[in-house]
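Engineer: With the sequence up front, the predicted model follows.
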Amino acid sequence: MHELSIALAVVETVEEVAREHGAASVEAVQLRVGQLAGVVPDALRFSLEVAAQGTPLAAAELVIEEVPARALCEGCRTEFAVGTPPRLGCPRCPDAATTVVAGRELEIAAVRLPPAAACPALAASTLGSEGGP
């Protein structure tokens, strides 16, 4: 269950953001998880609940945005949904090479701190995803 190691990395990163802005707690964390990231969102949610105990994230709202997988055909330039199970062949010209353009994301999209922390929005922080935007 690698979701626990991902959860621990999220907690560590968000704790650092809270510390940098003098926040004793975190109100919300938004994650973007791609369909092809190899992460089970429910397992990640459970792992984050466990990993956040006793940290500034303990009472934080967790929002997990699931990003559908999309690919682009190099031949005809058609962008299409990959689907489940993943189908990477182009629906218009199945022999053409394709490139995954969405669905491998694994990132912290936003962190909301209490107003007293007066923190600017956190830009997306990638957690070692392969080829995500």
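Structural biologist: Perfect, thanks for sending it.
Engineer: all contacts plus neighbour counts: C-alpha atoms, from now on.
Structural biologist: OK.
Engineer: Now stretch 2-15: buried residues?
Structural biologist: Applying a neighbour-count criterion of 16 or more other Cα atoms under 10 Å, one finds 3-4, 6-8, 10-11, 14-15 buried in stretch 2-15.
Engineer: closest to residue 44 among those residues?
Structural biologist: Closest approach between the buried residues of stretch 2-15 and residue 44, by Cα to Cα: residue 3, at 5.0 Å.
Engineer: another structure for you, compare them:
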Amino acid sequence: MQGPAAIPVAAITILTIRGPRRPQRCIIRYSFAVGRALGVGAATPTARAGGALHELSIAQEIYRASRAAVAGHGSGRLERVTVAVGELSAVEPDLLVFAWQALTQGGPDAAAALEVEWRPARQFCAACDADRPRSPGSWLRLCPQCGAPLAVSGGDELDVLQVTFLPDEAAGERGGAHG
């Protein structure tokens, strides 16, 4: 009996292309080296930001990319997809999970879980060489210690970290013997 297979971390990346105020579009892309190793091409479907279907369109692209990654290893049923969602990515984790459940409901991957790892943004003072704590949703312009401008780093992630699936042979054994 074969257990779940996991596709390596960073096999699939969702790039955020930023506009002047917030991310404008998300593009799912396989890295060429990993994509070729998985037997899939460099797909670039887009999910435009804005509107009520923002998280649903992102969930659809995560699902398509995950299925393509599984297809690169034969066939099987998704068990778990882990994604990193940054505070500045303009994606609500709860809505993304809800959209995933609605998308996979009634299909072969209905039991597949979407796990979201939250990535907060950091504020850093280069002059003091220190992170400056802040309350969620609040931003400091200047360092309270030295008055230097603070830089923001991280928090813009929207990455598929890992895709775990059950190969068809193991899926058939787990579902019961036929014969």
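Structural biologist: Good, I have the coordinates. Keep in mind that this is a model prediction, so the values were computed, not measured.
Engineer: Switch the buried residues of stretch 2-15 of the first structure over to a markdown table; also include distance to residue 126 of the first structure.
Structural biologist: Shown next, in a markdown table, are the buried residues of stretch 2-15 of the first structure (distance: Cα to Cα, whole Å):
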| residue | distance to residue 126 of the first structure |
| --- | --- |
| 3 | 15 |
| 4 | 17 |
| 6 | 11 |
| 7 | 13 |
| 8 | 14 |
| 10 | 10 |
| 11 | 13 |
| 14 | 12 |
| 15 | 15 |
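Engineer: secondary structure class for the equivalent of residue 8 of the first structure over in the second structure?
Structural biologist: Using TM-score structural alignment, the partner of residue 8 of the first structure in the second structure is residue 60. In three-state terms, and counting by DSSP: H, G, I helix; E, B strand; the rest coil, residue 60 of the second structure is helix.
Engineer: unless I'm mixing things up, residue 60 of the second structure is touching residue 103, no?
Structural biologist: Yes - counting by Cα atoms under 8 Å, residue 60 of the second structure does reach residue 103; the two are 7.2 Å apart.
Engineer: Now tell me what touches stretch 15-26 of the first structure from outside.
Structural biologist: 55-57, 59-60, 111-114, 116-119 (Cα atoms under 8 Å, 6 or more residues apart in numbering).
Engineer: Stretch 80-98 of the second structure now?
Structural biologist: With contacts defined as Cα under 8 Å, 6+ apart, stretch 80-98 of the second structure is touched by 16, 22-23, 54-56, 58-59, 66, 112-121, 154-165.
Engineer: Buried among those? Make that a ChimeraX selection.
Structural biologist: Buried residues among the contacts of stretch 80-98 of the second structure (16+ other Cα under 10 Å), as a ChimeraX selection:
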select :16,23,54,55,56,58,59,66,112,113,114,115,116,118,119,120,121,155,156,157,158,159,160,161,162,163,164,165
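Engineer: related to what we said a few turns ago, farthest pair in the contacts of stretch 15-26 of the first structure?
Structural biologist: 55 and 118 (19.8 Å).
Engineer: What are the boundaries of the strands in the second structure?
Structural biologist: Secondary structure of the second structure (DSSP state E): strands at 5-7, 12-18, 23-30, 46-48, 76-86, 113-119, 122-125, 130-131, 151-153, 158-167.
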